[in-house]
Each structure stands twice: as structure tokens, then as C-alpha cells.
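Peer 1: curious how this folds, go ahead:
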Amino acid sequence: MKRDRVTSGLLLLAGVGFALLGQFYFTYRREYAQDGVFFWCAAILSFGLLLWRTRWQRSSRSARRFLILVREHPWRALLGLAGASFALLAGYLARQRLETAGFADLLWLWLAGVTGFLLALALPFSFGKARGRFFRWLRGNRVELAWLAALLLVSLLARAFDLEHIPANLGGDEGTQGMAALELLGPPLGNPFSTGWFAVPTMSFLWYGLGMRLFGATVAGLRATSALTGALTVLTTFLLARELWGRRVAWLAALLLACSHFHIHFSRLGSNQIGDGLFVTLALWLLARGLRSKNPLYFALSGAVTGLGWYGYFGARLVGIILALYLVWRLMVEHRFLTRYGGLLFLLLVAAVIVAAPLLLHFFQHPDRMTSRLQQVSIFTSGWLEREQEITERSAASLLLEQFWKSLSAFNYTLDPTFWYRPSIPLLDFVSGVLFVLGLVWATVKYRWPANGLLLVWFWLALILGWVLTENPPSSMRMTGIAPALSIFVALGLDWLARLTPHASRLTPYALCLIATLNLHYYFAIYTPTRIYGNPTAEIGTELGRYLALQDDDYVVYFHAPPRMYWGFGALRFIARGVKGMDVAEGALPQPDSARGARFIFLPSRLDELSVIRARYPGGMERPIYSDADGRLLYVLYEVRETE
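Peer 2: Sure, this is the predicted structure:
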């Protein structure tokens, strides 16, 4: 009892102290208002913990067990509090540090904080007992684990085979992210709690930079992280589906995702969109496990994954909204849901905030960067809806209905209009498209099942926010996070048919083989040779970059390409790192250094300038480069050797 009073007293003193500090900054140091907000947040957290302690007797049974655990193990509470403080401190110090300084120490401080917070919930941990349970579980599931390992290996092979050349083009955005990753790694290590190109969190560049440290700073090395992420998403999809719908649906969903041409494509790009599916399936699986077992660690891990998603692509930020809406739905349809899980859900929220805190502090300091991308692509904030109404003379309702149709029909009819993928078929193959509709209808009819409710919330929320309310749907790069949901819908449709009659059940393996064949054949045999990914400039940048990277000299490149293309194009910069080059404006005449060789590159739109350079520097080597996809002229190279 005395220890309880001491703890409550310390929380009260901490809350009052932080509140006084926050108000001091608001009143006397107004130019540092952000620091005042930080201290006030710490005060509110302290007061919240104090209130929680004083009202624990009226809390739910699950929350009461958690609080008893905290009261009986104060050192674990201290470890959790210290971990949360370290994570917050890392973000606070990152805001004070110059961008040119090193941030490795703050990254380790944040990692230590998050790890400490999670360990506080995992301990006490008996390695002996855990080892015994693990080997018993391994023996009992060895056959299924062997098949699962084989499936993951096949998934990885489909995503990692010849990454250097499939897709053949390196996209401009891929190259830009690759350069950002290399620059962030330094040395010194850049700020991982900031934002960079297109307001993308720099932490996502860090993952790809570490991947290139491991696999090499090549096109394949850049894309390797995505291939691993895509294969892991097959695993988390299996775990989620098995937890919610059982073993049969889990195997079907994992197999379908493993061979999905849509998911395979984005798993082979050096871009962070592919992480969306991993974040959402992992967070939902941990939440489902937590709701079933009432284990606080699962809730904390689900929150941690949700917070970590903020450091990835913008689509991963939907994970928190999906979780929130699903839990609100459970609260509305289940009696005493909040009573049973209230304390554990609060723990999930705390974990998410702790993990995302450094980036959230950055957004507080630069609020425009948090929503800048949304403002660019939203049909409302970008002005698209108003412009379209004026141009087409159609009503807003009619345009919104068209947006909805394009989005919903992306899996069966409407094609992706962007060069991020731009396939000649919908995002689902012919057979999967039919099964998807069946699965969607079945889940909708049985929406009161918690598993189906979760899947429907996930699908419709992502569809509306990711496509219906954004420009140019269905832009596939914004919806990689829905790929696992599509596979689950298809699996549910196939499972429903299989359960109708014994004859349909026997056809299931043949249906899976047909779907796998359709997807793999389309992607590798039909789509890949077209080199359509990344648009024509990506093909030019890739081919030119590969040629320049092979040249062992210090020639300067004079790029006669603007305004069609620029020397700073991402693919060109990444592949031909270290090659010196410059853009040549239309009509301008470059003045090469006679002591160094020169390479003049002419795009077809600027080809009339070649005669001027040929006359000024006669005797050069001229070489036209054509596309191996359709034979069109990509560029003309005119190479002049040094004269001194």
C-alpha cells in the first residue's frame, strides 16, 4: 500500500512538473511553443496513468489483471516507462539536431525504447519453458510447416528471380528512392525520423539502404527488400486467414497471393508501397490473436506494427483507421466489448504512439508534410472535382459515381491507367475475378461474423480512401495493401463453392493450378517483354544508365533531352552513379573540355541538333539505340574522344 502511494505521488509530481514546464514555455518562451506542447503531452500522460491507477478497481477484468501485474512488478512498469521515454526522447532530440549531423545514436535510442517497452510486457520469460513449448509445437506441426516453408520459397522465387532485369526498366521513382536510401545511410547516418522526397518518411529509405548494404547497391539489391517484404506478406496473410477463417481458407489465400500478378509486380519494384500489405496483415493478425487470448503483448505488438506503418508508404497509415473502425463496429454489435477489452485497447494505442512518436513530433513541427501528398491526389483538395465539373458539365454526384465504378471494377474490368504497372488485364485474372465476387457476396451476407466484418471494413475503407476519393483510379500503387484482402475474398469464394458439393471440392486443386498458370504466364511471358512499366523515359534511363556504368573513363555526358527528360532522372542517377553529366537546353551549344572525352545523347525530339555537334566535332562515334520491345528509337549516342 505504501508503495502504491509513493508511485501515485511520483506520477502526480511528474504531471504537475511537466504541466508547469509546458505552461512556462507557452507563457515566457513562446518562440519554443513546440517544446511546451511536448511537456504538456508528458503531463497529460502522467495524469492519465494516475487516473488509471486510482480507478483500477472499477475497470474490466482483463484490465484489472494487467494493472495487478503492473502493481506486483514495478520494475517491469519502470522498464516500460523508460522505454516509452527513450522513444519520445529520440524524437525530441532529432528535432533539435542539424540535418547534417549523424543520427545513429538516436536511432539506437528509439530502438532501445521500443524494445524496452515491449519487453516489459513479455517478461517474466522462461527460456526453458518456451524452448519446450516451441519444440512440442514444432513436432506437432512439422508437416504443415514444411509445406508452408515450401510455399514461402516458391513465393520468394517468383519475386526474386532475375530482379536485375525483371521488370526490365528501372522506374524513375525507384531510382530516386534508391539514391535517397544511399544518401541516408551516409556516413553519417541521416535523420530516420524525418521526411524526404514527396514527403515520404525517411525511415522507409533506411530499410532499402540496409537491403543494399546486404545485397549490393545494384538494381537487384535495391529491389531485394521488396521481394522479401512481398514473400513475408504471403506468410502474414496465411497467419491472419488461419486465425479468422481456419486452415483451408488460409492455405487458399496464401497460395493465391503467392501467384498474384498484381502482388508479384510490386514485390519486384524498389519502392516502399509493397510494405502496406505486410503492415496491415501483421497488425490485424496480432489484434485477432489478442482478442482471442487477451494477452497484452499481442495488443502492444499490434499497436507497434500500426505505429511502424507510419514510417512506410502513405497507404500504411490506413492500418490505424481500419483497426479503429473495426473495433468501433465490435463495440456497437457486442455487449460489454469495451468492458472486456478497454484496457488492452488503450495499451494498443499507447504502443502505436510510442513507436510513431518521433515521426509525429516531426509532423507537429512541419504539419504541411503530413498531408502534402494527400492534398496533391485528393479529388477535393487538389481541385480535381471542381475542374472536372467545369470541363465536363457533369454533377459532382455523377463524377463520384464514376470514381466508385472505376475503383470497384478494377478487379474485373477497369485497367490501371498509370505507368506504375499498366497491365493489359484487370488486377485479378479471369477466374479469380469471378471467385472474388462470390467471396465478397458471401462475406457481405454474413457480415455479422467478426472475421467477415474485419475483412469488409478493410476492403471498403481502403477502396474508398485509396481510390474513390483520389485522382485517376484505379492507380495500382496506392492499393498494394488491399492485395491480401483480395486473395482472402477469392479464397472465401472458392471455399464456399467447394463446400456446396463434393464435386466442386475435387475441382479446387485444378482451379488453383489454373489461377497460378494464368497469373505467372501473364506477368513473365506477356507483360514483362512489353517494357511498359515506368513509361518510355524509364526505358531510356535504364538502357543509357547501364551503358554509361560500364564505361571505364571520365567522359562528360551532355544530355540533349529536356524538356522530355532530364539528367537527374532517378533511374539514370542510380544506375550511372559517379558519371558526370549535364542537361543541354534546346538550342544551346555545349562547350566540352578538350582534355576529356564527351558523350552527346540526343533523344528523338532533339535529334535535329545532332548535325550541329557532328559538324563541330567531326570523327566521333555515332550509335543509335533502339528498344528491344517495339524497335522504336530511344536515343542516339555521339561519342567524341579527348583531343589533348
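
Peer 1: can we go C-alpha only for contacts and neighbour counts from here?
Peer 2: OK.

Peer 1: buried ones in stretch 394-405?
Peer 2: Of the residues in stretch 394-405, those scored as buried under the neighbour-count criterion (16 or more other CA atoms under 10 Å) are 403-405.

Peer 1: which secondary structure elements does the longest strand belonging to the chain sit against?
Peer 2: In terms of residue count, the longest strand belonging to the chain (DSSP state E) is strand 633-640. Using 3 or more CA pairs under 8 Å, 6 or more residues apart in numbering; DSSP states H and E as the contact criterion, the secondary-structure elements in contact with strand 633-640 are helix 535-550, strand 598-602, strand 621-626.

Peer 1: nearest to Leu278, out of the ones you listed?
Peer 2: Checking these against Leu278 by CA to CA gives helix 535-550 as the closest, at 27.3 Å.

Peer 1: mind listing what's buried in that closest one?
Peer 2: Using 16+ other CA under 10 Å as the test for burial, helix 535-550 gives 535-546, 548-549.

Peer 1: and the next helix or strand past that helix?
Peer 2: Sequence order places strand 556-560 as the next helix or strand after helix 535-550, per DSSP states H and E.

Peer 1: pull out the buried residues from the longest strand of the chain.
Peer 2: Burial within strand 633-640, assessed by neighbour count using 16+ other CA under 10 Å, is assigned to 634-640.

Peer 1: could you count how many residues lie near Gly91?
Peer 2: Around Gly91 sit 24 other residues, with neighbours defined as other CA atoms under 10 Å.

Peer 1: quick one: contacts for it?
Peer 2: Neighbour list for Gly91: 106, 110, 193, 357-359, 361-362 [criterion: CA atoms under 8 Å, 6 or more residues apart in numbering].

Peer 1: show me which of those residues are buried.
Peer 2: Neighbour counting by 16+ other CA under 10 Å classes 106, 110, 193, 357-359, 361-362 among the contacts of Gly91 as buried.

Peer 1: picking up where we left off before, dump the helices and strands packed on strand 633-640 into CSV; add distance to Pro167 as well.
Peer 2: Written out in CSV, the entries for the helices and strands packed on strand 633-640 read as follows (distance: least, CA to CA, whole Å):
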stretch, distance to Pro167
helix 535-550, 10
strand 598-602, 24
strand 621-626, 18
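
Peer 1: second input sequence below; structure requested for side-by-side comparison:
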Amino acid sequence: MEGAAGPGHAEGAGKAGSRKVGNRAGSRTDGLPLTAPSTLLLGAGLAASVAWYDDAGRWGLVLAGWLAAIVGLLGLAWAADRRAAPAAARRYPWTRAEAVVFLALLAAAAALRAYELAEIPYRLHNDEMSCGIEAARFLSEPRPSLFGTGWFDCPNLGFFLTSLPMLLAGPTIEALRSSAVVLGLMSLAGAYVLVRQAAGVPTALVLLALNAADPWSVHLGRTGFHYVQATAAAMLALALFLGALGSGRRLPAAGAGVVLGVGLQTYYAAWLVPFGVLALALLWGAAAGRPAWRGAGRAVLLAAAGAVVATAPLVRHYARNPGLLGLRSAEVVVFGPLSREHVLAAVGSDSPAAIAAHQAERVASLFVGGGDTSEQFGFDGPFVPRWLWPPYVAGLLLACARALRTRPGAEPGERAGTAFLLAWIAMTLVAGGILTIDPPFSPRLCVMAPVLLFPAALALAWAWGESRRLGAAPRATATGLLAAFLLLLGWWNARDYFAGFGAKAAGVRRDGIARLVARHPSVGGVLNLFPQPELHWHEAYGFLAPGRTFREVSAGDGLATLETAPEGGGAWLVVAPPGTRFAPADRGSLLASGERRPPRGGEARETFDYWVVQPRGGP
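Peer 2: Model (predicted):
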């Protein structure tokens, strides 16, 4: 971290914090050769993707047109930058030490997200499996409309992103969750760049170290829900937009809009990002003064253009199906008519003041209470570890002081960026927490996950930076103590997730059965001997065991079903309670031909015995 100055340090160095872009100022002819083809790509691609967005026969053409329109817009923005070529743009160059630490932390984060990916969490939540089912639809013809809507009226583009690893590995748990690993790492990298611009390199590195093993961040980055898509889009869009404000360049502003537009087609939490972009522009203008307002306004317009191009086909879909827009959001808004009875049962009053107080109290439990209310995560501890409470409070005070700093020469990026990070956490807690039912429901808060610990990172980095005033030896000691603290906290968090939370998230019998069918491609049917009825329609079966035959019989009634093959052919998977006793004929004939394998210990709360049995007769 030594030698890697943050925004405040660069400003104090005067012209050392700036550089010349190119050897000369841009001319009106620079970038012109790119303008015509970019305009053609933008127009033709936009027309094709909007006109044929739901035409299954032109699916590939729609995708190509959509990508061409995006490339065309970015090409126009780049050409405009070439013509303008700002004489000076801030740049905080990467040092070799920073790059090494950054890559090492990102590698550690990747290892924690890839470890036992298919097994932890063992539970197969119905929402995760629904994402898998929707993604698997893109693996066969006819593919669904790329810009239509699917499960719970969520846009299909997010499910298409989930399907990309399945093109190589098929519809497996590993493939479903591997897309989350990639997007989770992208969200950490985006948050790093965002915080690096706002508060400097040391704070960004400390935050990345905290996030590498943070249970919430780890869970988002290793489960097949589409929430992490919104998280990654939010962090990347905001990082690009802050970079556009600082440099005056058009390309990152347009890129921020494109990423924002893609994010709007994933999980609903990303709908907060446009408001974040506006808030960041306003804070930047307020911090930089009147001359900056024009540049901030231009950046907002370019971001809006990028979002329009990225969402244009989906907008046409909503125009043809207006009832789908906002339907799910209306069901979870706390003051909405569709949730009135639910809120009344939870609060015991329909008074707005009582509801707001109840909601705020529940959101506060995210920090100091029992944690999450969702089954998708269900973490029962505070989302800010208790070890971080002192630096978190100190960081909040320090961030407020930096955001309000008005001394001459105060770096606007530091003021606006720090104020925005605090505002972003607050905006998310209000929009995704206080204003929605059953808070704190972590999926609705996912867009703040990579920056939730920013105040703690700011305080720890500030304390480390202050140690330089005491000399080399004290600074080396402070560096060692900080590294030891981060390693200890990372070990504790990883242990808390994989040993503590992982054990609590053990699957039920259904999860084990679905996994077994996926491991045995020869199985064409399941014969369930448990007395309790099974939910054969559950999404876990729909994703991992599609088209299989499911039957329930009593062990005492015999296993005559095994004489015939399942409807689709193949073997039977016989599932029975541990220690089930069978008639001698059954045990000696059919079950003897099967392979008995009790599940490994700890896999599921409900254990069972099973056999893979080849039927004697035909269908």
C-alpha cells in the first residue's frame, strides 16, 4: 500500500496528480473515421433488436443487433473523446505493490467462492432452482425471447447470463453457481475501483480484504440466485460513472449507462442504480462547484443514452405488456395496497408512523440484531461483525467529516465519493429495507453488499496511514497488526460461513434425492418409500431431474413397480427411510440387484437409504 496515494494525496501534490492525454490537444478531425460506422452500428443494431426482439427465428440476429448497437454507442463516445481530448485528466497510477495485493486478495476471494461450490450450501432453494430452470431454457430450441420476461416476470437477459456456463457444462449445480462466482468477483472489483476513486488505495484494499471472506459477499458470489447480477452491475456502473465525472471523458459515462441498462434487466434491486447515478452527479456538482455542473449533466445524459440503448428491446416488450412492469415491486412495497394485510399482521397497526418505526427497527437488526429474514440467505448474525463495530462507528464519523470538508483545495472526488458511499448505503436501506415488507430481506439490499463495510475500511486505513508520522518502525508494526487483524477476521468469517452457516443450511431429503438423480444419468424414475408425501413439482426436481417419473409406494406393499421401467426408460432410484425392512422376496430379487449407498454424513437433515435398480421388464 505504500506509495499508492489516494485522491487527497494526489491533490496535495499539485500537478503531479494530473497528466497530459496524448501529445497534443484533440482536433475536430480526430475520431471522425469512427463516427460513421459507429452511427451505422447504433442505428441498424437498435432497429433490429427492437423490431424482432420476440422473434424466435431471429434470436441470434436480435442478440447481434443489440450488441452492435452498444458497440456503436461506445464508439461514438470514444470518437467524441478523441475530438475533445481533455488537456488534463486525473490519474492515480497503479503501482506494482498495489497490483500484487489486489490480485492476491481477489484470488483469495475466488478460492472461497469456488470451494465446494456444488455442496455448500447443500440446500437447493426453490428460487435458486427457478433461476436454473429459466437459464436452462436457453440451452435448447426454441430459445425464449432474450428481451422478454420469465419467472416472476423477471427479464430474461439475467437468466441468459446465468446460462452461459451451462453452454459448456450443461444444466448442473456447478454451472448454475459458477456464473455467480464470476459476477461476485466482478462486484468486488467494481467496488474496489469505486472506493479507490472516492477514498484512496489503502481504503479500497482494506475493503477488498474485508469483503473477500465476508459471509454475505461470499454467499452472493457462490449461489445461483440472480441477485449478484444486480450487485455487479451496480458497482461497475457507479465506478464507471465516478470515473467519468473525474476525467470528463464520455466513454466511461456511456459505458456506465450500458452496464446500468443491463443491470435493470436482472434483479429488481438494480432499479435503484439510476437514482444512485443522479445522486452521484449532484454530489459531484456540489463538491466541485459551478464549472463542474455542465460536465456532470453531460455525463448523466450519456449514461441515460447507454441505458436506453441497452434496454430498448425490453422497453418494447413492456410497452406491449404494460401490466408486467413493476408488478413484483407492487407486491412488496410496504405502503402498497397489495401488501396491506401482510403489513397489518406483522405490525399490528395501519398507522404510517407505527409501520415506519417497525420497519426502521427491523432494518437496524441487520447491524446489531439477528440479521437476515430471507430464506435465500438467512444469516442469523449481524452483517457488520462485532469486531468491526468500533472502526465502523469511527469510520462513519470520519466519512461525514470528509464529505463536509470545505477547506480550499479539497479534492471534489474525495468529498463527493465519500458522501455518495454513505448515501448509497442509506438509500439502499431505505428503498430495499424500510419501504419493503419483511425487512431486513437481504436480496433487496444486495446492491450495497460490497460497500457496506466501507466505513470500517476507511477508519482502519486512516489509522494505518497516520502511523507513517511516527516513523518507519511504528509503521511496520501498524502494517503487521492490520494484516494480522484482517487475516484473523477473514478466518473467523470463513469459518462462520462454511462451518456454522453451512451446517445450518443443510438440505432436506428432497435436495438429496434431486442431487442423486443428477449424479446418476441412468436413473429415469424415483420410487419413494417414505410415508410422508413428496413435492414432486418442486423446482429442485424441475432443474436437476426434468422428465423423470416419480412414484410413492409403501414398503409393506411390495416393490412390484420395479418390475417395469419408468415411462422414459432407465433405472429406478429407490429411496427409503434408514433401516427399512423389506419382504424377503423383494430383498432377495430386485433390491439385491441394486446398489445401496447411504448418503454421506452431514449432507442433509433427513438421511435415507437408496438403491439404483435396473428393472427386469419393459415399460
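
Peer 1: can you pull the TM-score for these?
Peer 2: Once the chains are laid over each other, their TM-score by TM-score structural alignment, normalised by the length of structure 2 reads 0.79; 554 aligned residues with a CA RMSD of 3.8 Å.

Peer 1: got the buried ones among the contacts of Gly91 of structure 1 as a markdown table, with secondary structure and distance to Ala227 of structure 1 columns?
Peer 2: Output for these, formatted as a markdown table (DSSP: H, G, I helix; E, B strand; the rest coil; distance: CA to CA, whole Å):
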| residue | secondary structure | distance to Ala227 of structure 1 |
| --- | --- | --- |
| Leu106 | helix | 29 |
| Trp110 | helix | 27 |
| Phe193 | coil | 24 |
| Ala357 | helix | 28 |
| Pro358 | helix | 28 |
| Leu359 | helix | 26 |
| Leu361 | helix | 31 |
| His362 | helix | 30 |
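
Peer 1: turn the residues you listed into TSV, columns for distance to Ser204 of structure 1.
Peer 2: As requested, the buried ones among the contacts of Gly91 of structure 1 are arranged in TSV below (distance: CA to CA, whole Å):
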residue	distance to Ser204 of structure 1
Leu106	16
Trp110	15
Phe193	10
Ala357	16
Pro358	14
Leu359	12
Leu361	17
His362	15
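
Peer 1: which one of the residues you listed sits closest to Asp173 of structure 1?
Peer 2: The closest of the buried ones among the contacts of Gly91 of structure 1 to Asp173 of structure 1 turns out to be Phe193 (CA to CA; 20.8 Å).

Peer 1: and that closest one, what pairs with it in structure 2?
Peer 2: Using TM-score structural alignment as the criterion, Phe193 of structure 1 maps onto Phe147 of structure 2.

Peer 1: picking that back up, from the chain's centre, how far out does the longest strand of structure 1 sit?
Peer 2: Taking the mean C-alpha point of strand 633-640 of structure 1 and that of its whole chain, the gap between them comes to 38 Å (CA atoms, centre = their mean, to the nearest Å).

Peer 1: which residues sit in contact with the counterpart of Pro440 of structure 2 in structure 1?
Peer 2: Aligned counterpart of Pro440 of structure 2 in structure 1: Pro474 (TM-score structural alignment). Residues in contact with Pro474 of structure 1 (CA under 8 Å, 6+ apart) are 406-407, 410, 414-417, 467.

Peer 1: wait, doesn't Pro7 of structure 2 sit right on Ala198?
Peer 2: Yes - look at Pro7 of structure 2 against Ala198 with CA atoms under 8 Å: they come within range, at 7.0 Å.

Peer 1: looking at those two, which is more packed in?
Peer 2: Higher neighbour count among Pro7 of structure 2 and Ala198: Ala198, with 28 against 24, using other CA under 10 Å.

Peer 1: that one: helix or strand, and which one exactly?
Peer 2: Secondary structure (DSSP H and E) places Ala198 of structure 2 in helix 173-199.

Peer 1: where does the helix or strand following that helix end up in structure 1?
Peer 2: Counting by DSSP H and E, the next helix or strand C-terminal to helix 173-199 of structure 2 is helix 201-212. On the basis of TM-score structural alignment, helix 201-212 of structure 2 is assigned to residues 247-258 in structure 1.

Peer 1: quick revisit: for the match of Phe193 of structure 1, give its distance to Val258 of structure 2.
Peer 2: Shown here: Phe147 of structure 2 relative to Val258 of structure 2, a distance of 15 Å by CA to CA, to the nearest Å.

Peer 1: in space, not sequence, find me the middle residue of structure 1.
Peer 2: Gly275 (3.3 Å; CA atoms, centre = their mean).

Peer 1: who touches the aligned partner of it in structure 2 in this structure?
Peer 2: By TM-score structural alignment, Gly275 of structure 1 lines up with Gln229 in structure 2. Remark: with contacts taken as CA under 8 Å, 6+ apart, Gln229 of structure 2 is in contact with 158, 180, 183, 263, 266-267.

Peer 1: which residues are common contacts for Pro7 and Ala198 of structure 2?
Peer 2: Once CA under 8 Å, 6+ apart is applied, the residues that Pro7 of structure 2 and Ala198 both contact turn out to be 413-414.

Peer 1: okay, Glu393 of structure 1 and Leu78 of structure 1: tell me how far apart.
Peer 2: From Glu393 of structure 1 over to Leu78 of structure 1 the distance is 63 Å, taken as CA to CA.

Peer 1: ok, the two, which is more surrounded?
Peer 2: Set side by side, Glu393 of structure 1 and Leu78 show more neighbours around Leu78, with 15 against 9, by other CA under 10 Å.
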